[in-house]
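A.B. asks: quick check, what structure comes out for this input:
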Amino acid sequence: MMGVKQRILNILIAIDQLAWVLLTLGKGHPDETISAAAWRMEQQGKLAGRILRPLIDALFRPLERDHCWRAYQSEAMGRQLPDAYRCR
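C.D. replies: Below you'll find the model as predicted:
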């Protein structure tokens, strides 16, 4: 059974993903968080990534180091996927 903390986290991630798609006027990946996108864009040498990634990482520093890199890794490895969608 899913706990209350996980449900709240799921809602926050969904809001984050929606915000990213809205901010990019539909150009952003629909399953990508702003943090993961910031890391990806910085690695691509884009100005938005070079600005956003350090800001986001600074905001999350009290909770987690290297937040954007961790968010990108989570997306790349499909860690957020339910068991039913994971390759076995």
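
A.B. asks: for the rest of this, base every contact and every neighbour count on C-alpha atoms.
C.D. replies: OK.

A.B. asks: elements contacting the lengthiest helix in the chain?
C.D. replies: Determined from DSSP state H, the single longest helix within the chain is helix 4-23. Applying 3 or more CA pairs under 8 Å, 6 or more residues apart in numbering; DSSP states H and E, we find helix 4-23 packed against helix 34-43.

A.B. asks: following up with a second sequence; could you model it the same way so I can compare the two?
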Amino acid sequence: MKQILIAIDQLFNALFGGWADETLSSRAWRQQHRKTHWRILRIIIDSLFFWEADHCRQAYESELDRSQLPPEFRRVK
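C.D. replies: Alright, predicted model coming up:
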């Protein structure tokens, strides 16, 4: 179920001009210093995931670490 929710999240991000393999949470963290609406969205998303400290930051770091990918794809060449 978690993978389906991530896929839906990535779909919404792509529909609104983002990268296909990035979540809205990660994008909100990455873009928060560029435009006010991303900062506001980051605050809203972090509030929705109140049980996770810094959800958007964690999502961004997960993208950098490639931890959302299958283990075979995590190896850096």
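
A.B. asks: center of structure 2 - which residue?
C.D. replies: With distances taken as CA atoms, centre = their mean, the residue of structure 2 nearest its centroid is S26 (2.7 Å).

A.B. asks: ok, now how distant is the counterpart of that residue in structure 1 from L12 of structure 1?
C.D. replies: With TM-score structural alignment defining the correspondence, S26 of structure 2 maps onto A36 in structure 1. Applying CA to CA, to the nearest Å, the value for A36 of structure 1 to L12 of structure 1 is 14 Å.

A.B. asks: quick check: whichever residue in structure 2 pairs up with L9 of structure 1 vs L11 of structure 2, distance?
C.D. replies: Matched by TM-score structural alignment, L9 of structure 1 corresponds to K2 in structure 2. Taking CA to CA as the measure, K2 of structure 2 falls 14 Å from L11 of structure 2.

A.B. asks: between those two, tell me which one has more neighbours.
C.D. replies: Comparing K2 of structure 2 with L11 by other CA atoms under 10 Å, the one with more neighbours is L11, at 18 against 7.

A.B. asks: contacting residues around the equivalent of the more buried one over in structure 1?
C.D. replies: By TM-score structural alignment, L11 of structure 2 lines up with L18 in structure 1. Contacts here follow CA atoms under 8 Å, 6 or more residues apart in numbering; on that basis L18 of structure 1 touches P30.

A.B. asks: please apply the same query to A58 of structure 1.
C.D. replies: A58 of structure 1 touches nothing, counting by CA under 8 Å, 6+ apart.

A.B. asks: what span of structure 2 lines up against the helix or strand containing it?
C.D. replies: Per DSSP states H and E, A58 of structure 1 falls inside helix 47-60. Under TM-score structural alignment, the match for helix 47-60 of structure 1 in structure 2 covers residues 36-49.
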